[in-house]
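S.K.: got a structure for you, letters missing:
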């Protein structure tokens, strides 16, 4: 499946599905800035609150929607600072527990990287819980570990954990990764 970039209207229309995904992922141990229990209404309100940033171009959100559920999502936060327009931050990469193990996280990440490059971004940054499955994904996807901050964020139960910072330069691209050369089969 190919990730779809959501407009602000589509984000609002999909807020319920995105909220279900967020609540499931948080309940499964990934905090993403939230604590358990995460109520569906709170999660939906959080997603709806992103619509203005999507409208203004400060945030891009991609989702893989499959009928009545969201299988995965990832966001890209652009900076509005004149000296930082070449960089952006990857945020909220999530895959539904039932869709894991099929390469969807890597598909979302690759799709985001390609879109970022097409938008003129040459440096991506992100943070993730140290020793989490996400950290393994980023390392194996070619991201560079910049360092670890102890007790940076808590898990969903409120227990502090270290966070690993990563970056990725988008200077050179393999033609196979360029959108016009991709096959749909690669993303299914």
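M.R.: Looks like it arrived, so ask away. Please read all numbers here as calculations on a predicted model, not as lab measurements.
S.K.: C-alpha only now, for contacts and for neighbours.
M.R.: Will do.
S.K.: buried sites along the lengthiest helix in the chain?
M.R.: If you go by DSSP state H, the chain has its longest helix at helix 8-27. For helix 8-27, the neighbour count (16 or more other CA atoms under 10 Å) marks 8, 11-12, 14-27 as buried.
S.K.: ok, second structure coming up, stack it against the first:
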């Protein structure tokens, strides 16, 4: 069964464990984003078994307390997700990484990205984190992060590949959290 803790934002949920149905929905979300051209560590075509294996590992990591797994849901199910990687090196206990902020193509431009980022920041505060970092394919979600108060700190050319192939520049951001 799925152990879940609600966040204070309607439509948001923190998954302490994920049900099989939730894993299937997360796999569909990841596949949709990769098919849509998002550079999120996977190449096209992304198979359902590979996507499910990824989400099983992430759910296990969340169950161990190494990360926070947040999902955004509407009437059709999971439409977005973001992770907060809490486990960091010994000399960085104040920091967390924001990872895999994904919004299904059918739900974009409806505010879910901003809601997910706010929920990740709140989860970080609750975990005692004061510094967040993330990276994104240059041009992908940069406007969202800037609008949410994140600071751009640089771009590395050809850091990753687009899912269909070809080099992808990556931009790094940070955010210092207030109390």
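M.R.: Yep, that arrived. Predicted model only: the values in this text are computed from it and were never measured.
S.K.: what's the first helix or strand after the longest helix of the first structure?
M.R.: Counting by DSSP states H and E, the next helix or strand C-terminal to helix 8-27 of the first structure is helix 40-48.
S.K.: so that following helix aligns onto which residues of the second structure?
M.R.: Alignment of helix 40-48 of the first structure against the second structure: residues 48-56, by TM-score structural alignment.
S.K.: and the matching stretch, how far from the first structure on average?
M.R.: Mean deviation of stretch 48-56 of the second structure relative to the first structure after superposition (mean CA distance after the TM-score superposition for the first structure): 0.9 Å.
S.K.: so how many other residues sit close to the aligned residue in the second structure for residue 167 of the first structure?
M.R.: Residue 167 of the first structure maps onto residue 174 of the second structure when the alignment is built from TM-score structural alignment. Residue 174 of the second structure: 18 surrounding residues under other CA atoms under 10 Å.
S.K.: my read: residue 174 of the second structure touches residue 150, true?
M.R.: Yes - if you go by CA atoms under 8 Å, residue 174 of the second structure and residue 150 touch, sitting 5.7 Å apart.
S.K.: how about the helices of the first structure, start to end?
M.R.: 8-27, 40-48, 51-56, 104-118, 133-140.
S.K.: CSV please, covering those helices and showing distance to residue 73 of the first structure.
M.R.: Converted to CSV, the helices of the first structure look like this (distance: least, CA to CA, whole Å):
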stretch, distance to residue 73 of the first structure
helix 8-27, 8
helix 40-48, 12
helix 51-56, 14
helix 104-118, 7
helix 133-140, 14
